[in-house]
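# here are the coordinates; sequence isn't available:
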């Protein structure tokens, strides 16, 4: 087991198989030493995590949805690295979209679910630049979608 997967196991997380694309795009693109991962929607073993922040979901539940996105992002990274996730040099940037009402303003708290998880799982390699923005709706009614840029060796 890789060092990163060992740390994930300590956190109670096993990476799932990388989710298949839901439309006409590829799950990731490698350009030089950078991996650009397409947006991963909030989903776990029970299915899609749906909801609208500020309506039927609070920031804490949204943060859990964002953590689920982060797990999928790492699964895609592992696939991009032919199974060797320890090739990760660092998380460069996360861009988080939050399905929220017009008056909901805690998008950063929601996306912290992904950011906090990346740092807990990866240490300093997990520290990253980030955007957290509101969206009037997201595909399939999911609560959160996050895309990522990783640097690999």
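Here it is on my side, so go on. Computed from a predicted model, the values in this text were never measured in an experiment.
# from now on I want contacts and neighbour counts done on CA atoms only, so please keep to that.
Noted.
# what about residue 57, how many neighbours?
Using other C-alpha atoms under 10 Å, residue 57 is surrounded by 15 other residues.
# what's the closest non-adjacent residue to it?
Nearest residue to residue 57, sequence neighbours excluded (C-alpha to C-alpha, 6 or more residues apart in numbering): residue 51, at 5.8 Å.
# contact partners for the one you found?
Residues in contact with residue 51 (C-alpha atoms under 8 Å, 6 or more residues apart in numbering) are 57, 99, 141, 142, 143.
# the lengthiest strand in the chain packs against which elements?
For the chain, the strand that runs over the most residues, judged by DSSP state E, is strand 88-99. Where contact means 3 or more C-alpha pairs under 8 Å, 6 or more residues apart in numbering; DSSP states H and E, strand 88-99 is packed against helix 107-122, strand 129-135, strand 144-152.
# out of these, deepest packed?
Mean neighbour count (mean count of other C-alpha atoms under 10 Å) peaks for strand 144-152 among the helices and strands packed on strand 88-99, with a mean of 24.
# now do that strand: which elements does it pack against?
Short answer (3+ C-alpha pairs under 8 Å, 6+ apart): strand 144-152 packs on strand 34-41, helix 59-80, strand 88-99.
# hold the first one in mind and look at this next one:
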């Protein structure tokens, strides 16, 4: 088990198998030492985490959905690294999309669910640049979708 996965295990997190793409795209693209991971939607197992922030979902539930996206992102990184998550050098950038009402303004607090999780799980390697933006809707009605850029060796 990798050092990162050992830390995840102490947090009670086991990475799932990397989710398969839901349409005509690849889950990630490697360019040199950079890995671009396609957007991961919020899921708990096979159950999509659906909802609209500012309507039927609160910030805490949105942050939990963002954490689920971060776990899926790490699963994709692990797959791209041939099963060795310790090849991850750092999280470079996340872009978080929050399914929210026009008057909802707490997108950063929602995406903190992913950022806080990655910082705790990966330490310095988890610190990243990011954007947190509102979306009128997201695929399948999910609450959050996040894509990411990672540096790997």
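Cool, the structure landed. Just so we're clear, the structure is a prediction, and the values are computed from it rather than from any experiment.
# dump the helices and strands packed on strand 88-99 of the first structure into JSON lines; add distance to residue 10 of the first structure as well.
Converted to JSON lines, those look like this (distance: least, C-alpha to C-alpha, whole Å):
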{"stretch": "helix 107-122", "distance to residue 10 of the first structure": "9"}
{"stretch": "strand 129-135", "distance to residue 10 of the first structure": "25"}
{"stretch": "strand 144-152", "distance to residue 10 of the first structure": "22"}
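# residue 41 of the first structure is nearest to which of these?
strand 144-152 (4.3 Å; C-alpha to C-alpha).
# excluding covalently adjacent residues, which one is nearest to the most centrally placed residue in the first structure?
By C-alpha atoms, centre = their mean, the first structure has its centre lying nearest to residue 70, at 2.5 Å. In space, not counting the residues next to it along the chain, residue 70 of the first structure is nearest to residue 114; the distance is 5.2 Å by C-alpha to C-alpha, 6+ apart.
# how near is the one you found to residue 32 of the first structure?
25 Å (C-alpha to C-alpha, to the nearest Å).
# so the most far-flung residue of the second structure relative to its centre, which state does it fall into?
Using C-alpha atoms, centre = their mean, the residue of the second structure lying farthest from its centre is residue 103. It sits 24.2 Å away. Counting by DSSP: H, G, I helix; E, B strand; the rest coil, the backbone at residue 103 of the second structure sits in coil.
# isn't it right up against residue 53?
No. If you go by C-alpha atoms under 8 Å, residue 103 of the second structure and residue 53 don't touch, sitting 9.8 Å apart.
# returning to that earlier point: show me what contacts the residue farthest from the centre of the second structure?
residue 54.
# what does it align to in the first structure?
Mapped onto the first structure by TM-score structural alignment, residue 103 of the second structure lines up with residue 103.
# please tell me how far the residue lying closest to residue 91 of the first structure once chain neighbours are set aside sits from residue 56 of the first structure.
Excluding the flanking residues, the one nearest residue 91 of the first structure by C-alpha to C-alpha, 6+ apart is residue 150, at 4.6 Å. As judged by C-alpha to C-alpha, residue 150 of the first structure and residue 56 of the first structure stand 33 Å apart.
# also residue 125 of the first structure?
34 Å.
# and these two? which has more neighbours close in?
Per other C-alpha under 10 Å, whichever of residue 125 of the first structure and residue 56 has more neighbours is residue 125, with 17 against 11.
# my hunch is that the more buried one is in a helix, does that hold up?
Yes. If the criterion is three-state DSSP, then residue 125 of the first structure is within a helix.
# so who does it touch?
88, 89, 90, 91, 119.
# quick one: the longest strand of the first structure to chain centroid distance?
Relative to the centre of its chain, strand 88-99 of the first structure is centred 7 Å away, using C-alpha atoms, centre = their mean, to the nearest Å.
# same check, this time on stretch 41-60 of the second structure
That offset, for stretch 41-60 of the second structure, works out to 13 Å (C-alpha atoms, centre = their mean).
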